[in-house]
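Novice: no sequence on this one, just coordinates:
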C-alpha cells in the first residue's frame, strides 16, 4: 500500500465538517514515539494534524502520538494501523464520559474552594479568567510597591486583558525584563494555572526568589485567549475548544492565535480553512488578542531578555524557529538556558523534557509568538509545553499542584541562567 494511499485514506474518509462538539464515544489512541514509528505513519500524522473532521492529532513530534477519533471512524483507523503492523494502545475509551466526570468534579471544587478576594489562589482547582484578573488586582492592593496591574487590551468579546508587573520594591527603574504569558489555546487550562503559581511564588515567596527580582522585573499576562478559555468552561461539550471566539467565516468561529503573528505568517503549520483548529486567520494580527501580545513584546523588547509562553502538552522546551528547520545563529545560548530548565526538572521530579527548535522537535508552526518575540529582540524565547494529563489537555484538578510546582522549578532555573548570562547593563 503506497504512502499516498494511506495519507489520502486518513484525510479523506470524511468530507463534511462534524457539527457536534459532543465527545461521547470518542477514543484517544496513543502511538509510539517518533523513533519507533514509520515514515508512512509520520506522513499520515502530518495530514491528520490539518484535519479536524473525524480526527484530531493531539500530539506527535518526538513524543508518543495521541489521536482522538470519532466513533464512526474508529474501525477504519484501527484497520489502517493493523494493516501496517503499527503498535498502538487505547488511552481513553470514551472522552465524553471522562469530560463529564471532570466537569462534575470541577463544579464541586468551585463551591468548596471559592476565591475569597484575599490575593491567594490555591492549586485545588482551575480558576476563571475573571477570578484571575481579580486575584492580580488584589495582589496589587496588598503589595502596592511591588505589584502593578495594567489593562493592556480587550479580547474580541471585550474581556479585559491585564498584565501584572512584579518587582522587588526597591524602586529602581529600567531593569531587565522577563515576559511571560499563558492561555494562548483555550483548552490548555494548566497553562494559566501555572502562571498563577508563578505569580504567587514571585510575590509571596520573595526570600527564596530575591535573585530573580534584583535586576529583573517580570511582566506576566496570565490569559492571552480569555474568550476561548471561558468558552471551554461552559460544559464538557466545549471543553476541547482551542481557538479564539471571533467569527472566521459565515459558518466557523475562531482563529489559532499562535499562528496569527506577523512573522512568516501562514508559511507552514497552519490552515487556510476557517473551521480548522490551526486556522491562521484572514490576515496576520486579525485577532485582537495576538495584537495585544505583539504590543507587549515590542514595548519590552529593548530591555527584554527572556520571553516565555506556556502551553500544553509535551513535555517540550522549544525555541525558534517554528517556520523553518534552520536554527538561529545564537542556538547555543538558547539551548544553554533550556538545558538549565531541563536539568532542574529532571533532578527534582524525574520528568524528561525534549529540548530543541519547534520545527525539528514538534512540527512547523509559522506565525507563532516565540518566533515573533525572538525576531523582535528577545535573546531567549521559548515555548514550554507542559506534560500531558487526563486525555492530554485536561489534567484533573488533583494534578495541578504537582504540575505547577514542577514547572516552576524549570522556569526558575531558566530565569537564573538568564540573569547570569544577561546582567543589567
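Specialist: Received the coordinates, thanks. Being a predicted model, the structure only gives us computed values, none of them experimental. Numbers count the residues shown, from 1 in each chain.

Novice: From now on I want contacts and neighbour counts done on CA atoms only, so please keep to that.
Specialist: Will do.

Novice: Please, where are all the strands along this protein?
Specialist: For the chain, the strands defined by DSSP state E occupy 27-31, 55-59, 65-69, 89-92, 147-154, 160-166, 176-182, 216-221, 304-312, 316-319, 354-357, 380-386.

Novice: got another, please set it beside the one above:
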C-alpha cells in the first residue's frame, strides 16, 4: 500500500510545475475515515501540495474534505477504494467561470457558477457592481463565492441549488472609480458630450420611463436606447438562455444607512427607477427578483470604512442563506 501512495504523490508532484490558471474540473471529496490506519494514510497525502485538504481533523468518523485536480482523480479514488475509505464527491467542478461578454473598454465580464453538478437545477443569480462606485457590492459577491467554495460546512447550499454570480457587472466604471473619479456611477461608453450610461436604467423593460434621464451627462442617463450598453447586453443574453431555471435574481447595490433593513417595493421605499436589472429579470419569467441595498459608510457615503466591510458581508450572507432555504424548499423536490 505504501507503494501506491508514493505513486500517487509522485504523479501529483509532476504537475506542480505548471501554473494553474483555473480550477476547472477539480473535484472536492468528502471522506469518512474510521481507523487510525486510514488517518495515517491520509496524513501521507497531505505532504503533496496539489491535494488541498480543507479539513484537518484527525478524529475517526469526522468528515474530511479534499480537493483533487483532474489528472489525479482516478488514482485518488483507487486509493480510497483499495483502503475501503468511504467517500462522496460533494463538488464535481470546484469552480466554473465564464466570460459572458466584454465591456466597452474590452474588459471581461466574468460570471461564476457554483454547482455540485447536474443540469437545470433551481438557480440563485446575483449581479453586483453594476453601479461603479458601490464598492461594497462586489465585496459581497466575492464573500458569497468564498463561503460557498472554501467553507466546507456550506456544501449543502449548492447540493440542490446552483449559484451564479457576476461580481463586477460594470468593470470599466469600477476601474475608473479606482484610477480617476471615485464617485463615477455609469459605464464608460462614448457619446457626443459625456461618457457612459447608467446600466441600471438601460435594461429593456419600461426603458426610459420614470426615474431615468434622456440627458447623457446625467448620472441616471438611460442610454441611447434599451440595451445600448454592451454590459447590459451580456446579462440579457445570459438570461435569454438560462432564465427558465433561475428562480431567484438578486441585484446587489448600496447604500442605505444602518443595518436595519426595510422590505418592500423599491419604488415605494426608495424611488422609481425604470430600466433596472431586477425588473427586467422579473419580466423574462424569473419568479423572485429583488434588489438589496447594503449599508454605506454613514457620513462617509459610499466609502464604507475597511473595518466595517467584514461585518457587513457577514450579516448579509445570513440573508443569502435564507434566500437559499426558501428556493430549496419551494423548487427542489427532495423526495427524488
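Specialist: Great, that's in hand. All of these numbers come straight from a predicted model, not from anything done at the bench.

Novice: so which of the strands of the first structure comes closest to residue 271 of the first structure?
Specialist: With Cα to Cα, the closest approach to residue 271 of the first structure among the strands of the first structure belongs to strand 55-59: 13.8 Å.

Novice: Provide the aligned range in the second structure for that closest one.
Specialist: With TM-score structural alignment applied, strand 55-59 of the first structure matches no range in the second structure.

Novice: what's the burial count for the equivalent of residue 136 of the second structure over in the first structure?
Specialist: Residue pairing (TM-score structural alignment): residue 136 of the second structure is matched to residue 190 of the first structure. Residue 190 of the first structure: 29 surrounding residues under other Cα atoms under 10 Å.

Novice: how about residue 190 of the first structure, what does it touch?
Specialist: Residues near residue 190 of the first structure by Cα atoms under 8 Å, 6 or more residues apart in numbering: 126, 311, 312, 386, 394, 395, 400, 404.

Novice: Whichever of the residues you listed end up buried, select them in ChimeraX.
Specialist: Selection of buried members from the contacts of residue 190 of the first structure for ChimeraX, criterion 16 or more other Cα atoms under 10 Å:
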select :126,311,312,386,394,395,400,404
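
Novice: just to revisit the earlier point, separation between the match of residue 136 of the second structure and residue 136 of the first structure?
Specialist: According to Cα to Cα, to the nearest Å, residue 190 of the first structure stands 18 Å off from residue 136 of the first structure.

Novice: where do the helices sit along the second structure?
Specialist: 2-14, 36-45, 73-82, 136-150, 171-179, 230-242, 266-269, 277-283, 306-331 (DSSP state H).

Novice: Is it possible to get CSV of these that adds distance to residue 24 of the second structure?
Specialist: Output for those, formatted as CSV (distance: least, Cα to Cα, whole Å):
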stretch, distance to residue 24 of the second structure
helix 2-14, 16
helix 36-45, 22
helix 73-82, 13
helix 136-150, 13
helix 171-179, 23
helix 230-242, 20
helix 266-269, 38
helix 277-283, 28
helix 306-331, 24
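
Novice: Not including adjacent chain positions, what is the nearest residue to the counterpart of residue 324 of the second structure in the first structure?
Specialist: Under the alignment (TM-score structural alignment), residue 324 of the second structure maps onto residue 415 of the first structure. Using Cα to Cα, 6 or more residues apart in numbering and skipping the chain neighbours, the partner closest in space to residue 415 of the first structure is residue 212 (6.9 Å).

Novice: now swap in residue 349 of the first structure and tell me
Specialist: Nearest to residue 349 of the first structure is residue 406, by Cα to Cα, 6+ apart, at 6.9 Å.

Novice: Verify the contact between that neighbour and residue 347 for me.
Specialist: No - Residue 406 of the first structure is beyond contact range of residue 347, at 10.4 Å (criterion: Cα atoms under 8 Å).

Novice: and those two? which has more neighbours close in?
Specialist: More neighbours surround residue 406 than the other of residue 406 of the first structure and residue 347, with 21 against 11 (other Cα under 10 Å).

Novice: now for that one: what does it line up with in the second structure?
Specialist: When the second structure is aligned by TM-score structural alignment, residue 406 of the first structure is paired with residue 315.

Novice: swap in residue 211 of the first structure?
Specialist: In the second structure, the residue matched to residue 211 of the first structure (TM-score structural alignment) is residue 156.

Novice: and that match, how many neighbours does it have?
Specialist: Residues lying near residue 156 of the second structure (other Cα under 10 Å) number 12.
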